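Visitor: Just to be clear, the model below is a prediction. Sequence and coordinates:
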Amino acid sequence: MPAITTKEYHKCCGGEVRRATFTSQTLGGEAAFSLFLPKQALAGRNVPVIYVLAGLTCTEETFLIKANAVRHAAQHGLALVCSDTSPRGAGVPTITDEWDIGPGAGYYVNATAAPWQARYRMWDFVRSELPTTVENAFPLDGARRGVMGHSMGGMGALALALREPGLYQSASMFAPICNPSAVPWGEKATQLYFGGDSHLWDAYDPCRLLASGHEFPGGFLVDQGLDDPFLKSQLHPDALENAARKAGQALKLRRHEGYDHSYWFVQSFIAEHIRHHAEQLNHTQVNHTQAPRETTP
């Protein structure tokens, strides 16, 4: 297992928050994550864990700083693990004048086109390497995992739950990109990460996954603000709702007047999301303890 280096440590809500790094074989360099451990974990008990995927331009710190989630996770005895959103550092390809591609915008996919394919393997990182590494190092119960995401991370959380229902027992999203193959952000990623082959979105697009027979038994909780500036152009919750209805997938999609895409929106409903995960994870019995090591869609 790679050695974990703690960069920051803070006492918080009876537990502790850490920002840490390790050398990732998947990403070919240093990978960053943030972690909240509740007091039960500090006492040596294995606790349920929610893996959190943030959105475009975010880092591993954004969710723990802005979402007001820690106090609610502490109340339910849940750990939070927050991934960075892309590879970073020396040798990572980038486009300096674009904010929605490259560093900060990994889309939780495995790139297939040069020069991105060597380092941009965020799907394998969040699915396998990150949980394997942190569950080996900290008292986290690999049989009780949830996945949560915001925006680009909501798309990733949907895809992970649909493709890997044995790895996660609860799932929720804020303002997810529901149909990435059909929106401008996804089209840009298609050209660069997939070399223009839109069929490669089949492995990551929640609507396409539902149409091809994937399902998540735990059901989804999704919140969407109706004053979100990206609602009509990029997010397409109606497409997710229609795909879920056709597939028979349990989906609770809540629309909220006046709310936008920001973390003020996330803060407003985070308590209900944490409770949603706690109710499912604290009653789950699954016979697995760690993620598979490798996958290539």
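Guide: Now that the structure is in, tell me what you want to look at.
Visitor: hey, let's count contacts and neighbours off CA atoms from now on
Guide: Fine.
Visitor: which stretches of this structure form strands?
Guide: 5-12, 15-24, 29-37, 47-53, 79-83, 140-150, 170-174, 220-225, 251-256 (DSSP state E).
Visitor: okay, these in a markdown table with mean neighbour count and distance to residue 276 next?
Guide: Formatted as a markdown table, the strands of the chain follow (neighbours: other CA atoms under 10 Å; distance: least, CA to CA, whole Å):
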| stretch | mean neighbour count | distance to residue 276 |
| --- | --- | --- |
| strand 5-12 | 12 | 22 |
| strand 15-24 | 19 | 21 |
| strand 29-37 | 23 | 18 |
| strand 47-53 | 26 | 11 |
| strand 79-83 | 27 | 14 |
| strand 140-150 | 26 | 10 |
| strand 170-174 | 28 | 8 |
| strand 220-225 | 22 | 8 |
| strand 251-256 | 15 | 11 |
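Visitor: Please compare the first structure with the one that follows:
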Amino acid sequence: VALMQISSNKCFGGLQKVFEHDSVEMNCKMKFAVYLPPKAESEKCPALYWLSGLTCTEQNFISKSGYHQAASEHGLVIAPDTSPRGYNSKGEDESWDFGTGAGFYVDTTEDPWKTNYRMYSYVMEELPQLINANFPVESQRMSIFGHSMGDHGALICALKNPGKYKSVVNSSVASLFAFISCSRKSL
């Protein structure tokens, strides 16, 4: 799958990038952000997946959280969008808590949503495959965390897949500490 780079900005010696790609799971274009720390130029790094909350995009965490300094010392941070956008299904924008911006990190089972709202499969399968194929990631050293709706997504992903993640945390402050401990070579 081809990645199209949308942006790249230097930050704490690393690079904050945003990409877009044609998603098989979501049946539309999807965006995700990835922070590459300075050491990613020469070695594989642990990866932390951040799942944003209701109505957010991949931009919320990367522009509001201030995580870059900690990540510059420890590893990659990946932040996908929260739902498919722009496929114009009837009713997707009628409510702020259902549809666009509200993917809830689950795979829907009812029409018309089941074709595009497959956030669980996207986060668990398609996105990690893209990340592992295109970035210097230690695939055995992944962690996941989120905020609000992303808390739900992180817990669902971790509980349904025991052993896949080194840590799962649903508090933003505690998550940075989990990321730091995940990045240590002794784990």
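Guide: Now that the structure is in, tell me what you want to look at. Bear in mind that the values here come from a model prediction, so they are computed numbers and not experimental data.
Visitor: circling back to that earlier point, minimum distance to residue 93 of structure 1: which of the strands of structure 1 has it?
Guide: When the strands of structure 1 are compared by CA to CA, strand 29-37 sits nearest residue 93 of structure 1, at 12.6 Å.
Visitor: The closest one versus strand 15-24: what angle between them?
Guide: 160 degrees (axes from the mean of the first three to the mean of the last three CA atoms, to 10 degrees).
Visitor: Next, the mean deviation of strand 29-37 of structure 1 compared to structure 2.
Guide: Taken over the aligned residues, the distance from strand 29-37 of structure 1 to structure 2 averages 0.6 Å (mean CA distance after the TM-score superposition for structure 1).
Visitor: Which elements pack onto that strand?
Guide: Where contact means 3 or more CA pairs under 8 Å, 6 or more residues apart in numbering; DSSP states H and E, strand 29-37 of structure 1 is packed against strand 15-24, strand 79-83.
Visitor: contacting residues around the longest one?
Guide: Residues lying outside strand 15-24 of structure 1 but in contact with it, judged by CA atoms under 8 Å, 6 or more residues apart in numbering, are 2-11, 29-39, 42, 60-61, 74, 129.
Visitor: 6 Å - rerun?
Guide: Where contact means CA atoms under 6 Å, 6 or more residues apart in numbering, the residues beyond strand 15-24 of structure 1 that reach it are 3-10, 29-39.
Visitor: number of nearby residues for residue 136 of structure 2?
Guide: 20 (other CA atoms under 10 Å).
Visitor: Columns distance to residue 150 of structure 1 on top of the helices and strands packed on strand 29-37 of structure 1, output as JSON lines?
Guide: Formatted as JSON lines, those follow (distance: least, CA to CA, whole Å):
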{"stretch": "strand 15-24", "distance to residue 150 of structure 1": "20"}
{"stretch": "strand 79-83", "distance to residue 150 of structure 1": "12"}
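Visitor: what about the nearest residue to residue 281 of structure 1 once chain neighbours are set aside, distance to residue 73 of structure 1?
Guide: Distance criterion CA to CA, 6 or more residues apart in numbering; nearest residue to residue 281 of structure 1, sequence neighbours excluded, is residue 144 at 5.3 Å. Residue 144 of structure 1 sits 14 Å away from residue 73 of structure 1, going by CA to CA, to the nearest Å.
Visitor: likewise residue 164 of structure 1?
Guide: The gap separating residue 164 of structure 1 from residue 73 of structure 1 is 24 Å, by CA to CA.
Visitor: Compare these two and say which is more crowded by neighbours.
Guide: residue 73 (26 against 16).
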